[in-house]
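**Q** sequence unavailable; structure follows:
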């Protein structure tokens, strides 16, 4: 799944280039568009968050190779297995915060994001989209002049963090297999 999403999202850089190109053209020839800078930031967040798991899958992430390159495969796998635990712990905390922040941006001020999403899904299936909209409170907006809703980008971030967590677990499994002597 990360490979497919990564291959699709890598073309998202062209969307960001298009937004920034329009920003330059509109500032030069027309009235400057207020939405372009923030939309370019949103494109970059989606590009980074959804492309990161694919980057780890390919092994193209940055490493300090001062000692690591001279180590044996077994020692590298042991070190990677240890460090991926820290990554998984960090990603779990980040995912929890992302889910809470997404619930807040949809109008949940109770601090219980999972019960909010459960009631939102229940309202959608029992009463339709209108009932789900009634469950939501005042949705969070950006403080900029353009004032877009923030829940779409927060949802993309949660999906990206979840995919990164899945990829980290996959890397841990690969490292354990390498420690046991299997070829991968």
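**A** Looks like it arrived, so ask away. These numbers come from a predicted model, not from an experiment.

**Q** C-alpha from now on. contacts and neighbour counts both.
**A** Will do.

**Q** got a list of what the closest residue to residue 129 other than its chain neighbours touches?
**A** Counting by Cα to Cα, 6 or more residues apart in numbering, residue 129 lies nearest to residue 123, which is 7.9 Å off, once chain neighbours are set aside. By Cα atoms under 8 Å, 6 or more residues apart in numbering, the residues touching residue 123 are 129, 131-132, 135.

**Q** alright, now check it against this:
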């Protein structure tokens, strides 16, 4: 395999592992937000921002951790036949099926970018009482989807290398 492809796979996986491990801590942020929600409802005036901020935090956790989840193999896979196949046959099937993932993620990214541009153009805000701007969470979603696309290409390169008998 060309050295630049090997470097691409290593760099993308290192970046996604680092971002994924940072994203794991968003669960603590989510817990703190929900704890404050409970405390403020019990002892103070209920906070208007907690429910929506918890939703935004969960979206960030889910989307930014997506590529890391792919690296760990935590995605759902039908293992009825896959587990019995040889490594090369798995790589061949993955090479074919990864295109469906890349196309899906590409469509999601395209729609996400258009939605983010719209959010900036009109100053889109949520329809709740708190009314936060929507552009920041849309940027996070697009970033996470973009990282998953980069990781999908890294998987494709790794699978092609496996088919050629090369280890990356």
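**A** Great, that's in hand. Model, not experiment: these values are computed from the prediction.

**Q** what TM-score comes out when they're superposed?
**A** Once superposed, chain against chain, the TM-score is 0.88 (TM-score structural alignment, normalised by the length of the second structure); 154 aligned residues with a Cα RMSD of 1.0 Å.

**Q** picking that back up, with distance to residue 88 of the first structure, neighbour count and secondary structure added, can I get the contacts of residue 123 of the first structure in a markdown table?
**A** Shown next, in a markdown table, are the contacts of residue 123 of the first structure (distance: Cα to Cα, whole Å; neighbours: other Cα atoms under 10 Å; DSSP: H, G, I helix; E, B strand; the rest coil):
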| residue | distance to residue 88 of the first structure | neighbour count | secondary structure |
| --- | --- | --- | --- |
| 129 | 35 | 14 | helix |
| 131 | 36 | 16 | helix |
| 132 | 33 | 18 | helix |
| 135 | 33 | 19 | helix |
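
**Q** buried ones in stretch 152-168 of the second structure, by neighbour count?
**A** For stretch 152-168 of the second structure, burial by neighbour count (16 or more other Cα atoms under 10 Å) applies to 152-163.

**Q** if we can go back for a sec, over in the second structure, tell me which residue corresponds to the residue nearest to residue 129 of the first structure.
**A** When the two structures are superposed using TM-score structural alignment, residue 123 of the first structure falls opposite a gap in the second structure.

**Q** what's the answer for residue 52 of the first structure, then?
**A** Looks like residue 52 of the first structure aligns to residue 66 there (TM-score structural alignment).

**Q** how about the closest residue to its match other than its chain neighbours, what does it touch?
**A** Distances taken as Cα to Cα, 6+ apart place residue 148 nearest to residue 66 of the second structure, at 6.5 Å, with adjacent residues excluded. Residue 148 of the second structure sits next to 66-67, 105 when contact means Cα under 8 Å, 6+ apart.

**Q** circling back: spatially, which two of the buried residues of stretch 152-168 of the second structure are the most separated?
**A** For these, the maximum inter-member distance is 16.5 Å, found between 152 and 163 (Cα to Cα).

**Q** how much space between the residue located most distally from the centre of the first structure and residue 153 of the first structure?
**A** What lies farthest from the middle of the first structure is residue 29; by Cα atoms, centre = their mean that is 35.3 Å. Residue 29 of the first structure is 30 Å from residue 153 of the first structure, where distance means Cα to Cα, to the nearest Å.

**Q** and the counterpart of residue 89 of the first structure in the second structure, how many neighbours?
**A** Superposed on the second structure with TM-score structural alignment, residue 89 of the first structure falls opposite residue 103. Neighbourhood size, residue 103 of the second structure [other Cα atoms under 10 Å]: 12.
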